[in-house]
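A.B. asks: Just to be clear, the model below is a prediction. Sequence and coordinates:
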Amino acid sequence: MMQFPVSLKRLVPGSMASNRSAFIVAAMIATTVLSGCQTMKTLQTHVSGGTYNTFDGKLIESAEDRIADPVEVTPFTTLLDQFNVEQDGQQIGFNVRNRMETERAEALKELSARDLELRELQFNSIQELSGEGAKALTSYVYSIVSRLIEQWPHERPEISVAIIRSDNYSASMSANGILRLNTSVLLNADDEDEVAAIIAHELAHALLQHHNADDQQAIEDKSIIVASQFAAGWLAGNSDNAATQNAAKALMISGFGMYRINNSILYPGWKRHQEDEADLLAVDLLFRAGYDWERMTTVLERLDSEQKRVQAEKIAREQEIENSKKQLGEYTNLSDVLNVGLTNVGKDLSGMFDGLSDDHAPASERLLETKLYIQREYMDGDFPPEADTASLQKVVWEGPGFSAIKKSVYGERARILAERGDLEEALDLALKSLDGPTDTDPVARRIAYLARKEQGQKAKALLNLELAHQDPQAGMEIFKLLRDEYAERGRWDDALQTWHDALLKFPEQITAAIYFPERISLLARAGRKSGTIESLKQCQDLNISAYVSALCEEAAKPITSPDTPSETNSNSETAEKVGAPSVNWQSPS
């Protein structure tokens, strides 16, 4: 039997007649060939020696032809939606119609796309700067965005700003038009022109609709796989001839091979093409807005240094892991087990470091491209204007934004120290970042919780978690820590309420598959028989999956197994009130 290198499942029932199959396969292959625009652009860039060599004049003057159109529902995408393609558990492409229906449904909700995205960030403990000082900084950054976007001669997307607490010198633009600017940019930039250069680059991604180009590439990937695999299966199933079988295998392998080439060789180049476009358009926007356009090279030089630093840390960490493995191997007969564990840790850390730099093409290559473009288009004109240092100084270091920046700096340094295990020094910095005993900042309060717990001060540790839980920026980790602390103390009502609060705050992230096993476990450990049985029935009635049902049953065993004592907690009224989730769980059909 032919083995498919990817999982290809047709999502609609019934079989197709041979002539209809042949027509569909031919249509899909033809459309796939015609839709290879991203790949051709990539090849053109590689052959020409750089994006700036693929056009004459300034990029902004011909930018309209580069704006990527959104993926829309067509007969071809409708056909493609009938198939689910996976490789190594990762979905290739997406269902166009389902995404559009989801987006329309999200638009009808009270929360905006921006709010939903920020909620996702909070869930993962990535925090937006908050408070009065943060408002001043956000307003300042948005004034730069407005000044730049006014230079765009085409349709202007709606852009909003979120300043993220992070010590990484970077920014990003989401598909929802949210500019996420890390506080490290404001701290390390020499002047407003440098900040504007970073913003202009990210803004260029939105103006050129690069996320639409990514969607187009994903659809192209999926069509290649579906067309080749479907055609191979059709050929193999309609003839026992050896030549036909070999042709089917060749077709299957070639389709998979083309997908691998696209993603391993050409697609990173397509990403490079996007980055080049954003760099060059940023130069044009800076020039038109009256900023020093050469600051784009300053940004790329900083990014180049950052990438080299991250790579050096990655190499040093990998060496440290290797040394640890050797030492452990010498002193314990459990070396084989430990080596496996350390190898996995090494892979996780390696992936973490890779993630810091893989979002963008090598900065050194982009720097050269940008310098050549500036030399070609801007060296014959006026000198760049003098950079604006006063505005940045006034807002970040002297104005109302300083308090927010100070909190961010202390908090981030404390977080890094805590991750290294230096809780005493981390606690000192965390306390300095707090504005009094009632400050609920979740970063500082989490560190204080960890430090006080290590010191054996359980009451103070819990108090810090309770304060963090009250903060609007509290992430999922805070809710889990507080829930488990209450459970450890036998405060079951508080544990259940905290888990319920988490569900209310993160309804998109905490699915029924996550919520019910944890809830049932709390009820069962508390000895609450009726609540456990009721929640177990809810979980089973939803028919989420056999795996989730098994998790729920396992969580309920302290109650459902023989010789289980009756309810031990007399406060059943509170348990009932906390125990009825006000969420309309959707059972899969």
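C.D. replies: Perfect, thanks for sending it.
A.B. asks: For the rest of this, base every contact and every neighbour count on C-alpha atoms.
C.D. replies: OK.
A.B. asks: Lys271 reaches Ala278, doesn't it?
C.D. replies: No: Lys271 sits out of contact with Ala278 when judged by C-alpha atoms under 8 Å, with a separation of 10.7 Å.
A.B. asks: what residues are up against Glu318?
C.D. replies: Under the criterion of C-alpha atoms under 8 Å, 6 or more residues apart in numbering, the neighbours of Glu318 are Gly346, Ser350.
A.B. asks: How about the helix or strand in which it is found, which residues are buried there?
C.D. replies: Counting by DSSP states H and E, the secondary-structure element that holds Glu318 is helix 295-331. Neighbour-count burial for helix 295-331 flags 295-304, 306-307, 310-311, 314, 317-318, 321, 325, 329 (criterion: 16 or more other C-alpha atoms under 10 Å).
A.B. asks: returning to what we had before: if you count what's nearby, which of Lys271 and Ala278 comes out ahead?
C.D. replies: Between Lys271 and Ala278, counted using other C-alpha atoms under 10 Å, the more crowded position is Ala278 (23 against 19).
A.B. asks: what does the helix or strand that one falls within rub up against?
C.D. replies: In this structure, Ala278 is located in helix 267-289 according to DSSP H and E. Helix 267-289 has contacts (C-alpha under 8 Å, 6+ apart) with 38-39, 41-42, 45-46, 51-52, 58-60, 147-149, 151-152, 196-197, 200-205, 210, 292-294, 296, 360-361, 366, 369-370, 373-374.
A.B. asks: Second structure follows, compare the two:
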Amino acid sequence: MRKEMVLAVACLSLFGCQQMPTGSKPPLEGKFIDSPRARPLALQPMTNNPWLNNALVDRLAGAADPDEVRGFGKLDLTEQMAQVESFQVPQLQTYCDQVLGRLLAHWPHTKPDIKVRFSASESFGARATVDNVIYLNLGTLQAIESEDELAAMLGHEAAHMLLGHLDREHFFNQQKKLLDASVTAVSLGATLAGLESQKSGTSRKLVVGNPDAVGKTIVQSSLSGTLLKAVSDNFWNSSWTRAQEDEADLLSVDLLSRAGYSPRGAVHGIQRLQSFEGSNVSQLQRYQAQQKQLFSQAIQKKGVSGLLEQGIQSGVTAAQLAAVDVWKDFGKTHQLPAQREEALARYIASEYRSERRRSPQLASYQRQLLGGQSGKVLAGQVLINRATKAIYQGDLNEARRLAREVAQGPAAKSMRAQTLQFVLAVQQRRYKDALANLEQVPDSEWQYASLSSYDQIITLSLSLDRQAQAERYLQRGQVHWGNQLMAPLEISVHLQGERIVQAQQAYQSCLSSTSKGLLAQCESAIGRFKPQQQAPANPLEQLGLPSIGKLLGS
């Protein structure tokens, strides 16, 4: 047992999990923006570990294949619509950029280049991405009523970027990778330590000397690793995230007030979120609500014995769900909207007593949202959502009716609208019309096309012997997605054009990828034209294993 413990300690110290700042923060005095906490959160030095970008760690951790989510040929045409969720509204875009600029003018530190985009989701919310883009949901644009609320939504998401919060996801993903790798390494080390040389006829082979002991060590390390990962995900990560949400709320109020907006805009946004989410009932409460019916059925079927049986089962399950509720309460990444509303109201009353009396700017937002083309574009996006739902439900007549209505409005040439027309035309086997629809999409809209969309478009073009069209789409995809991710389609385009050497070169570029999904697609595309590979001289590589040098990242 001592040997296995040494292995565990060695593996953990080898991977060297990073430290997160865990010291408690001093209570806030005065405005958040003036406090020492209003600084970008620097995590880069902490994640500068040579093991983090290492093939051995990736293999031991079972690093996720990036193409499993957005790979080629894995989505049918109706699911393809769900991937094209972004859309453009030029006038509203300019308006949002101006509002965001007013807020950022009051940030005293370095300002990242933040962009605003629109998502077709009809839920209430917004999100910030690591590449400094704020996505405002269609449902949010429809729900809010004033420029102050818009500024609050933009300010909250921008605050995450200004304070460096978006490094958190990368940080914890790296920690999880190291932890997963260390647990796997303990299991692998225990197995290797238990190997013994055993004679078999005229040869010798390696076998596990004490399978029970090795198995016990592996089970123990797996259980310990699972517990550690659960604690990290549910307590460590979530509590830090909640603190960041609090900071983003406070900073957004500071920026709102200094930019001349009513700080109540932040409170109104949270109230709308609370209304959208509705009452949040725990699993335990839902479970208890079902018990009256179960107990009634049990006593009718088996009398008192049935009542006792149901009581025992219900008690056990209720205890389990109660534990889950407690665990989830610790693991929440956001406070409940009511708690956030109360905290912000106290902060505004304390720091912005006079500013809170400002009237919200209703007219300016209503003009931008409802007046001119912007309101019509948003209405068109709602129709596209309804048509997509109709396709999913198999009601193609309703989908076509809605598509005709979209075609009469200003959203007709958008990527989402033309993808809808493409999907409907393909389902009717009108392939030439399908491609003609996509030809109407402006170049600026092609940044919203998914990998799956390019797969469908290029494959269809090749099947209709439209080589030039396929190459044009390929070039667009390479601009937005990069050459390597588009390699399977590049191989297909070159083979169709009888450019064997270029196809083989594209295949060679695939071999440097660690994505199994991408490699499989390249293998399928190259087919019988796959170039001959030299047999590996290293014994490990002959067995399909990486060499020691590759494992160690050298």
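C.D. replies: Good, I have the coordinates. This one's a predicted model, so the numbers in the text were calculated from it and none came from an experiment.
A.B. asks: Any idea what the TM-score comes out to?
C.D. replies: The TM-score (TM-score structural alignment, normalised by the length of the second structure) is 0.64; 445 aligned residues with a C-alpha RMSD of 5.0 Å.
A.B. asks: rewinding a little: and the angle from the helix holding Ala278 of the first structure to helix 295-331?
C.D. replies: Following axes from the mean of the first three to the mean of the last three C-alpha atoms, to 10 degrees, one obtains 140 degrees for the angle between helix 267-289 of the first structure and helix 295-331.
A.B. asks: Okay, helices next: where are they in the stretch 251-400 of the second structure?
C.D. replies: For the stretch 251-400 of the second structure, the helices identified by DSSP state H, counting those that start in this stretch occupy 264-277, 283-331, 337-351, 362-370, 372-392, 396-407, in order along the chain.
A.B. asks: got the contact list for Thr298 of the first structure?
C.D. replies: When contacts are counted by C-alpha under 8 Å, 6+ apart, Thr298 of the first structure touches Glu194.
A.B. asks: Tell me the counterpart of it in the second structure.
C.D. replies: Aligned against the second structure by TM-score structural alignment, Thr298 of the first structure finds its counterpart in His268.
A.B. asks: any idea how far Tyr392 of the second structure is from that match?
C.D. replies: 35 Å (C-alpha to C-alpha, to the nearest Å).
A.B. asks: Also Ala506 of the second structure?
C.D. replies: 36 Å.
A.B. asks: More neighbours: which of those two?
C.D. replies: Neighbour comparison, Ala506 of the second structure and Tyr392: the larger count goes to Ala506, with 23 against 15 (by other C-alpha under 10 Å).
A.B. asks: Check the mean deviation of whichever strand or helix holds that one from the first structure.
C.D. replies: Element membership for Ala506 of the second structure (DSSP H and E) is helix 500-510. The superposed helix 500-510 of the second structure is, by mean C-alpha distance after the TM-score superposition for the first structure, a mean 5.8 Å from where its aligned residues fall in the first structure.
A.B. asks: So which residues make contact with that helix?
C.D. replies: 484, 487-488, 490-492, 494-495, 518-519, 522-523, 526, 529-531.
A.B. asks: What about those, which are in helices?
C.D. replies: When these are checked against helices using DSSP state H, the ones located there are Ala487, Pro488, Glu490, Ile491, Ser492, His494, Leu495, Leu518, Leu519, Cys522, Glu523, Ile526.
A.B. asks: Those residues into TSV, with extra columns for distance to Tyr95 of the second structure and neighbour count?
C.D. replies: Formatted as TSV, those follow (distance: C-alpha to C-alpha, whole Å; neighbours: other C-alpha atoms under 10 Å):
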residue	distance to Tyr95 of the second structure	neighbour count
Ala487	39	25
Pro488	41	25
Glu490	40	27
Ile491	43	27
Ser492	43	23
His494	45	19
Leu495	47	18
Leu518	40	24
Leu519	44	19
Cys522	44	28
Glu523	48	18
Ile526	48	20
